[in-house]
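Enquirer: got a predicted structure plus its sequence, pasted below:
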Amino acid sequence: MRKFVFFSLLLVVYHCSIDARKPNPPPNPIFNDCSQCKPELCPQLTEVCKSGQVKDQCDCCTVCGKNEGEPCDVDIVNDDRQTHQKPFYTPHHGRCGNSLQCTLQKDEDSANNVVTDYAVCICQFKNAVCGEDGKTYRNKCHFDETMAGRSERFRIARDEPCDEAPKIMTSSQSAREKSGSDTILSCEVSGYPTPKIEWKFTTEDRQKTITLPSDHTSKSVQVRGGPDHYQVTSWLQITNLQTTDSGVYTCVAKNKLGKITSEIYLTVTGGREL
């Protein structure tokens, strides 16, 4: 009987020593600073939450959700702890608001060969929308943030930009060039539907106007979308300039809502005519 008790005690001691050597489970990176939730102690919200209300990192108090583009905390409660052992994941920013998702981004510093992880709130709706106020918003989240707290609130009229007449964003300045040189004129336009661009040339004496590039081998036109949404940019390249190229170059942008023009005066001087 004494032998049985002795071996039983040895077995208990053995198991206790094994358990003592086991590492403690890693603390929950999201809730390790949270105590028991007492809703009655939560501060009362007095500000307007542009992106709606969410629970704090302890799932206790109601707070304002983070807005589009603001830093946020990635919810890694169910992720592999081994891959998230970085101070970055310590919650201190907050959760994203309605229709927003906290998304990991990378900031690459090629000069110092450093890559930094960070997270921001990204809208889950990518398309621009048209409000009943006739204004275009970059997405639904932008619209909701703008409308929050307003006494007069509008609804989304349609899930696309509002119709907008063409607008010249930038264009080349008038210039003087030497004969035999090359030049490039540019014109950047916005509008919806996206405007179409064409170039016209009026001679210095204003007696003749033609649409370019026509049959001029020294002149070429290129068009591409951008640099932003619902914008278009066009370039007019002129090689081996001659004095006969002096005149007015007009960028013409138009869509169903109208037309707009930008005139660029080009003077070609000196050099030897070829």
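Expert: Yep, it's here. Please read all numbers here as calculations on a predicted model, not as lab measurements.
Enquirer: CA only for contacts and neighbour counts going forward, please
Expert: Will do.
Enquirer: so what secondary structure elements neighbour the top strand by length along the chain?
Expert: Longest strand in the chain, counting residues (DSSP state E): strand 258-269. Using 3 or more Cα pairs under 8 Å, 6 or more residues apart in numbering; DSSP states H and E, the elements in contact with strand 258-269 are strand 164-171, strand 175-178, strand 247-255.
Enquirer: between the last one and strand 258-269, what angle do the directions make?
Expert: When axes from the mean of the first three to the mean of the last three Cα atoms, to 10 degrees is applied, the directions of strand 247-255 and strand 258-269 differ by 160 degrees.
Enquirer: D19: what secondary structure?
Expert: helix (DSSP: H, G, I helix; E, B strand; the rest coil).
Enquirer: what residues are up against it?
Expert: D19 sits next to no residue when contact means Cα atoms under 8 Å, 6 or more residues apart in numbering.
Enquirer: and the gap between the nearest residue to K259 once chain neighbours are set aside and P166?
Expert: Of all residues not flanking K259 in the chain, A253 sits nearest, at 5.6 Å (Cα to Cα, 6 or more residues apart in numbering). A253 is 6 Å from P166, where distance means Cα to Cα, to the nearest Å.
Enquirer: that older thread, can I get the helices and strands packed on strand 258-269 in CSV with distance to N32?
Expert: Formatted as CSV, these follow (distance: least, Cα to Cα, whole Å):
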stretch, distance to N32
strand 164-171, 52
strand 175-178, 66
strand 247-255, 58
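Enquirer: so what's the residue count around V120?
Expert: 23 (other Cα atoms under 10 Å).
Enquirer: any residues in contact with both of A253 and P166?
Expert: Common neighbours of A253 and P166 (criterion: Cα under 8 Å, 6+ apart): 189, 195, 259-260.
Enquirer: narrow these to those that are buried.
Expert: By neighbour count, with 16 or more other Cα atoms under 10 Å, these hold 189, 195, 260 as buried.
Enquirer: the first one and A165 touch, don't they?
Expert: Think V189. No: taking Cα atoms under 8 Å as the definition, V189 is not a contact partner of A165, at 10.2 Å.
Enquirer: any idea how far the residue nearest to K259 lies from I197?
Expert: Taking Cα to Cα, one finds A253 at 5 Å from I197.
Enquirer: same check on R138?
Expert: Where I197 is concerned, R138 sits at a distance of 24 Å (Cα to Cα).
Enquirer: neighbour-wise, which of these two wins?
Expert: I197 (23 against 16).
Enquirer: state the number of residues packed around E273.
Expert: Using other Cα under 10 Å, E273 has 11 other residues around it.
Enquirer: element containing it, please.
Expert: If you go by DSSP states H and E, E273 is not part of any helix or strand.
Enquirer: out of everything not next to it in sequence, what's closest to it?
Expert: E273's closest residue in space is Q242 (Cα to Cα, 6+ apart), at 6.4 Å.
Enquirer: included below, for side-by-side comparison, is a second structure:
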Amino acid sequence: MGGPILMSLLVLLGSACCFIGGHPKEVREGCRCVPQLCPQPTACLAGLVRDRCHCCLECGNVEGQVCDLEGGQPFHGRCGENLLCQMDLVGLERGEVPQARCVCRNQRAICGSDHKTYANVCAFKKAQAAQAVGGTRNLSMAGSGPCRTAPEIKIPPRDQFNTSGQDAIFLCEVVAYPMAQVEWRKNRHNVSLPGDDPHISVQSRGGPLKYELSSWLQIEGVTLEDAGTYDCIAHNRLGRVTAHAQLRVMATGADRPSTVPSPHVLGDMSSEYEDYY
């Protein structure tokens, strides 16, 4: 009777080095491995990795998740497939407490069969795993690199109501591949802004995400003549898209407004203006 019980106790003691609170943990070198006692992980969006005892399989941490550096104390877990644990230097530059996070080893974009561009193979594999958890497996790789798409305006310019003398800024964010070109025009005219007008300027830069372009139209010290409709026009060789926004200007002093909206429109647009800034 004592033999089987004693053997069971020895097995449990031998595996105790790998399990604390039901989770695999490395507590000392050369811990014994009992595969029969390993938990069965499910719904792992970043694949499976070996625990610190190199015994059981567990879910790897996904991209951006806090992780344990090699040789450090086990706490947050190890990164999943195609991922590397690195210190977050961006957070360090912002004065934050530095932490190690999972970073995808390959940052090349992937075009999925759903016509969606994934930032890298890790994001693509995560989407595949999420589908599998939901009971479907339809997502496949359509090609290496981003999906070729006509421009799409993610954030269109918003209507504004300004008092003469104030500055007005319109924002337009566009996503496309190949990268789109963005133009600004007023009242459907064929001349692109700013033209030769010194109080109007246009600035564009990439971002905030890959294959996005942010463009701003700034009017310094608006006048009654600046009132009108402003168009953000984005185009590449695959297509063209336009978004519109209106600028209404209220005069100060003896000036008279070029456009006087009804009281409820004025109230709504004032709220939008406050929210925008």
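Expert: Received, thanks. Remember, predicted model here, so these are calculated numbers, not experimental data.
Enquirer: how about the contacts made by the alignment partner in structure 2 of V248 of structure 1?
Expert: Mapped onto structure 2 by TM-score structural alignment, V248 of structure 1 lines up with T229. By Cα under 8 Å, 6+ apart, the contact set of T229 of structure 2 is 186-188, 244-247.
Enquirer: mapping those residues onto structure 1, which are still in contact?
Expert: Mapping those onto structure 1 (both residues aligned by TM-score structural alignment, their matches' Cα atoms under 8 Å) leaves 186-187, 244-247 still in contact.
Enquirer: I'd like those as a markdown table, with distance to P146 of structure 2 and neighbour count appended.
Expert: What follows is the kept ones among the contacts of T229 of structure 2, written out as a markdown table (distance: Cα to Cα, whole Å; neighbours: other Cα atoms under 10 Å):
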| residue | distance to P146 of structure 2 | neighbour count |
| --- | --- | --- |
| K186 | 33 | 20 |
| N187 | 35 | 12 |
| H244 | 28 | 19 |
| A245 | 30 | 17 |
| Q246 | 34 | 18 |
| L247 | 36 | 20 |
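Enquirer: want to throw those into a markdown table with distance to Q166 of structure 2?
Expert: Below are the kept ones among the contacts of T229 of structure 2 laid out as a markdown table (distance: Cα to Cα, whole Å):
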| residue | distance to Q166 of structure 2 |
| --- | --- |
| K186 | 19 |
| N187 | 21 |
| H244 | 21 |
| A245 | 17 |
| Q246 | 16 |
| L247 | 12 |
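Enquirer: for those residues, which one is nearest L92 of structure 2?
Expert: A245 (39.2 Å; Cα to Cα).
Enquirer: residues contacting the closest one?
Expert: Per Cα under 8 Å, 6+ apart, neighbours of A245 of structure 2: 157-160, 229-231.
Enquirer: selecting buried members of these in ChimeraX, what would you type?
Expert: Remark: buried members of the contacts of A245 of structure 2, expressed as a ChimeraX selection using 16+ other Cα under 10 Å:
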select :157,158,159,160,230,231
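Enquirer: hmm, which two among the contacts of A245 of structure 2 are most spread apart?
Expert: Largest separation among the contacts of A245 of structure 2 by Cα to Cα: Q160 and D231, giving 13.4 Å.
Enquirer: okay, helices next: where are they in the stretch 1-150 of structure 1?
Expert: Counting by DSSP state H, counting those that start in this stretch, the stretch 1-150 of structure 1 has these helices, from start to end: 2-21, 140-147.
Enquirer: so how far is the helix or strand hosting S8 of structure 2 from its chain's centroid?
Expert: Here S8 of structure 2, judged by DSSP H and E, is contained in helix 2-15. Taking Cα atoms, centre = their mean, to the nearest Å, the mean C-alpha location of helix 2-15 of structure 2 is offset from the chain mean by 51 Å.
Enquirer: what about Y118 of structure 1, how many residues nearby?
Expert: Y118 of structure 1: 17 surrounding residues under other Cα under 10 Å.
Enquirer: what of Q124 of structure 1?
Expert: Q124 of structure 1: 13 neighbours (other Cα under 10 Å).
Enquirer: returning to what we had before: residues contacting the residue nearest to E273 of structure 1?
Expert: Contacts for Q242 of structure 1 (Cα under 8 Å, 6+ apart) come out as 179-180, 268, 273-274.
Enquirer: which of those are conserved in structure 2?
Expert: Contacts from the contacts of Q242 of structure 1 that recur in structure 2, judged by both residues aligned by TM-score structural alignment, their matches' Cα under 8 Å, are 179-180, 268.
Enquirer: tell me the most packed of the residues you listed, by neighbour count.
Expert: Using other Cα under 10 Å as the neighbour criterion, S179 leads the kept ones among the contacts of Q242 of structure 1 with 22 neighbours.
Enquirer: now which residue in structure 2 aligns to that residue?
Expert: By TM-score structural alignment, S179 of structure 1 lines up with S164.
Enquirer: residues near the equivalent of P91 of structure 1 over in structure 2, how many?
Expert: Superposed on structure 2 with TM-score structural alignment, P91 of structure 1 falls opposite P74. Neighbours of P74 of structure 2 under the rule other Cα under 10 Å: 17.
Enquirer: cool, and L11 of structure 1?
Expert: 12.
Enquirer: roughly how far apart are it and R2 of structure 1?
Expert: For L11 of structure 1 relative to R2 of structure 1 (Cα to Cα), the value is 14 Å.
Enquirer: list the contacts of the most centrally placed residue in structure 2.
Expert: What sits nearest the mean C-alpha location of structure 2, by Cα atoms, centre = their mean, is L209, with 6.4 Å. By Cα under 8 Å, 6+ apart, no residues touch L209 of structure 2.
Enquirer: same deal with V12 of structure 1?
Expert: Under the criterion of Cα under 8 Å, 6+ apart, V12 of structure 1 has no contact partners.
Enquirer: what's the counterpart of it in structure 2?
Expert: V12 of structure 1 maps onto nothing in structure 2, by TM-score structural alignment.
Enquirer: distance check, V12 of structure 1 against R21 of structure 1.
Expert: Distance of V12 of structure 1 to R21 of structure 1, computed by Cα to Cα: 15 Å.
Enquirer: what do you get for S218 of structure 1?
Expert: S218 of structure 1 sits 82 Å away from R21 of structure 1, going by Cα to Cα.
Enquirer: neighbour count winner among the two?
Expert: Shown here are S218 of structure 1 and R21; by other Cα under 10 Å, S218 has more neighbours (12 against 8).
Enquirer: hmm, I238 and the more buried one touching each other?
Expert: Yes: between S218 of structure 1 and I238 there is a contact under Cα under 8 Å: 5.6 Å.
Enquirer: show me where the stretch 1-150 of structure 2 has its strands.
Expert: 19-20, 23-24, 48-50, 57-59, 83-87, 100-104, 110-112, 117-118, 141-144, 149-155 (DSSP state E, counting those that start in this stretch).
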